[in-house]
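Colleague: coordinates only, sequence not included:
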């Protein structure tokens, strides 16, 4: 079963985090989906208080959902030891109807690649150069199903001669260090050992006499008996070469599970290789990746909660498969390739909608999940003071508070006290605590919101300076920061940009400086974005 990420928006707030956790829990229970809640940024103080209160871990942090090598079903590799004979590699390829085998060491680390073509080429050329190679004795016994009678060396090396002539002719050709392939001809075996032949391969399966064995020991020769006849032994001897001698080992292009498919595609265009090894961080082989794998593949699967705009979604969302959207904001233009479940309701909090889905599915959330959803509703509705709050939010919060065993007023006060402290925070952290980007007409507007129970004092000028720098660096037409007083129900606005006239029309006020106060305005979604959009669209 593939993983499904459940993600809130960038610069996550309490609703974004808690809704992701709660909805992932519901999908696992109701639909048996491997749903994992994720976050797109750091946890703010309010949300951290909530998670700590209910003893819930932070969701996994991700920065994008671009498809990676690890997301697609590449081929499992055929592997073979670097010490194995060519013959074994050839048979593995034939038996698996494959054209590529991966050569590995004893720790399964990539050492090289061998293809059917490489093996065929080596078979045709190695017979002429066999004396240049060290052939492991073990490979001879493995390939020829042989038996070692006397062993003095781990390898054989040197010219190979076949005893297909009269004794005198064969012996006259023997030189020190040679390998002799011979049948059951004791006289040739003895004379060859005495003339310096270091390996005697006896064909036909008949073991040598004691005299031959004794001479081999005396002259430090190796005796091997194989069941094959002489003709087959000659055919197979060069297939005893270790595959490491013929494999491709230089300039191998490899990928890792973490590599992005777009980068892989660009790399593949530069090379004409059939297969590319996939390795882990230690160089151990994981699989083989071919061009066909990146033509049609499963993309990362994701469910969006508490947002539905591209500018607020995780990077790479266009490359992912969106399965569902659960949201309570305006519809902001995300397109999908197929129909999906899109549940958008005009309530004060995404968790209110998720609670309703729990009820529709006949599932009672666990105590800690109920607590998270209740906290999200209290946060988004400012304990029912926000104009976005609906009777459904109040009903859901009261029900969930009973399951979680919390008092709404007491818990809400503690949560906001934990979340509104600005002590120790930089202007960057304050501005981006709860920031959202909006594309309205031709305008790119960013609006941050901070709930605070105290005056910002000298921070105002520092914030305005920072906002103007951010506006220029990131090409915003206008940036606003709402400093919302939850108790007195109003917001001080700081703004950067050259559109003061637009704000004056939007809120029907006069503005003398780069800040203004709006009583009873505490909702970005319902009281700030709509009038700004109306002012822009009326131009």
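Modeller: Received the coordinates, thanks. Everything quoted here is computed from the prediction, not taken from an experiment.
Colleague: C-alpha only now, for contacts and for neighbours.
Modeller: Noted.
Colleague: What separation do you get for residue 534 and residue 148?
Modeller: 92 Å (CA to CA, to the nearest Å).
Colleague: burial count for residue 218?
Modeller: A count of nearby residues for residue 218, using other CA atoms under 10 Å, gives 11.
Colleague: what do you get for the one 10 residues further on?
Modeller: A count of neighbours around residue 228, defined by other CA under 10 Å, yields 18.
Colleague: Now it: which helix or strand?
Modeller: Using DSSP states H and E, residue 228 is not contained in any helix or strand.
Colleague: do the same with the one 4 residues further on
Modeller: Secondary structure assigned from DSSP H and E places residue 232 in helix 230-237.
Colleague: this is the comparison structure:
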């Protein structure tokens, strides 16, 4: 993995402790190896996971909402920005210096007001004269002086310029053939001619090849509200540069097509196809300029790079996972439907938790597990195996847990009791929160099946809510349009489960786990594993039910 782009490591939707911890620990291992990886979660963390993270002083992973790449994740052109009072000449020089063809016009907060392109500036030079005159009418003396690198000798408070420019060539007729009223007059160093131009109503005289202005000219200018500027250039360049004195707000595109940096690349590409601009501004949520993106950038962009932990089914993964580049899968569940365009590292083991696999990978990489990470991994193993009492527990899990206890300096049984007693209570949760706290989606025999597991310390608090809870399950099925919802209440103390079902296919659950005669909610002793005990039997029952139909 010599690509330095960020790698997102994420567990499944409705993340549980094993999913979250495995992402955190594996991202840490990747970082140790110099790989740019970050742990993610796909939803809110449950109470148990929150307790575990707080217990070891670890921040919760970032929330990943979509696996599709966004504009902020791809390369784009740097921003060259100007303010609205920047002169056209300054903008042209900036384009020449930086090689950019588009400037962002921003305010004092760096928020986008518009863009100036080569085409905008070219129109000043070759466009309609009337348009240029109109722009110059609104151009202050300061901009004119700046554009010709001139010195302001006098600037009236009430500057009235009609936008027209006269370049005076002195002949025997002097200024008799010129209409100068309200105009800017480019004139030489002849004092008499300067005074005459002012008397004839010039709004501004711009002198060339002049080292100083006579006092009487300045006095005359003050009397007639005529600006005086001494240019640093000759007549030709002075007259040329004056036309570039207006500010960029007079030529900018004030309503450009732009994108937010969090927009998906595919969506941006679709909008680009409908237009023909060279580049498009990209802004953040506060409309501050972020960059410029072009078709080139979009065509050469790459998808998000993702590593999946604790799942390998699209239905359980992040939105848009089909568009991402899946690099690895680390899991201990059945093999699902994830497919890739090229070979990847796929590690699937018969073991109690994904955290167990990640702990092994530290050892295989020759990396020492830090104390806090060891505590996290141990907590995930305890959570996923009910403190190593689940039938999914293997001899490997027992050895790994013992080593993690030594590193973290934690007594496993004491910590498990503390963790489950604090986090297994359902008394303060709504029924929807209870349903959602640890659910996984499956496609079993063509049916949309959701299976949730709620670990409680003992059944006392569950028995009193079962009737109302099944009604809430019926409503959940209707709202979410699923074929079957199964909720498994598992008691740590009693080492068994009560299994509830709702939806059109709930008969399959009753076939797989029939209630005893006379009981509505039977207790199934030693049934504690969703992965090894619930899903396989339910999958078989659904296949039989489908066939029998």
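Modeller: That came through, no problem. These figures come from a predicted structure and were not determined experimentally.
Colleague: thinking again about what came up before, and the next helix or strand past the helix holding residue 232 of structure 1?
Modeller: strand 255-256.
Colleague: what does that next one correspond to over in structure 2?
Modeller: With TM-score structural alignment applied, strand 255-256 of structure 1 matches the range 259-260 in structure 2.
Colleague: average offset between that stretch and structure 1?
Modeller: Stretch 259-260 of structure 2, aligned to structure 1 and superposed, deviates on average by 1.5 Å (mean CA distance after the TM-score superposition for structure 1).
Colleague: What is the distance between that stretch and the centre of its chain?
Modeller: 11 Å (CA atoms, centre = their mean, to the nearest Å).
Colleague: same check, this time on stretch 110-126 of structure 2
Modeller: 29 Å.
Colleague: What is the corresponding segment of structure 1 for that stretch?
Modeller: The aligned range for stretch 110-126 of structure 2 is 108-124, by TM-score structural alignment.
Colleague: Outside of the matching stretch itself, list whatever touches it.
Modeller: If you take CA atoms under 8 Å, 6 or more residues apart in numbering as the criterion, stretch 108-124 of structure 1 is touched by 82, 86, 90, 93, 99-105, 238-239, 243-244, 246-250, 252, 279, 282-285.
Colleague: Show me the helices in the stretch 151-300 of structure 1, by range?
Modeller: 167-173, 186-194, 210-218, 230-237, 261-268 (DSSP state H, counting those that start in this stretch).
Colleague: The last one vs structure 2, mean deviation?
Modeller: On superposition with structure 2, the mean distance recorded for helix 261-268 of structure 1 (mean CA distance after the TM-score superposition for structure 1) is 3.2 Å.
Colleague: Which of the residues in that helix are classified as buried?
Modeller: For helix 261-268 of structure 1, a neighbour-count test (16 or more other CA atoms under 10 Å) marks 261, 264, 268 as buried.
Colleague: okay, these in TSV with distance to residue 491 of structure 1 next?
Modeller: As requested, the buried residues of helix 261-268 of structure 1 are exported to TSV (distance: CA to CA, whole Å):
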residue	distance to residue 491 of structure 1
261	46
264	49
268	55
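Colleague: can you tell me which residues contact the aligned partner of residue 488 of structure 2 in structure 1?
Modeller: Correspondence of residue 488 of structure 2 to structure 1, assessed by TM-score structural alignment: residue 482. Contacts for residue 482 of structure 1 (CA under 8 Å, 6+ apart) come out as 447, 448, 449, 450, 491, 492, 493, 494.
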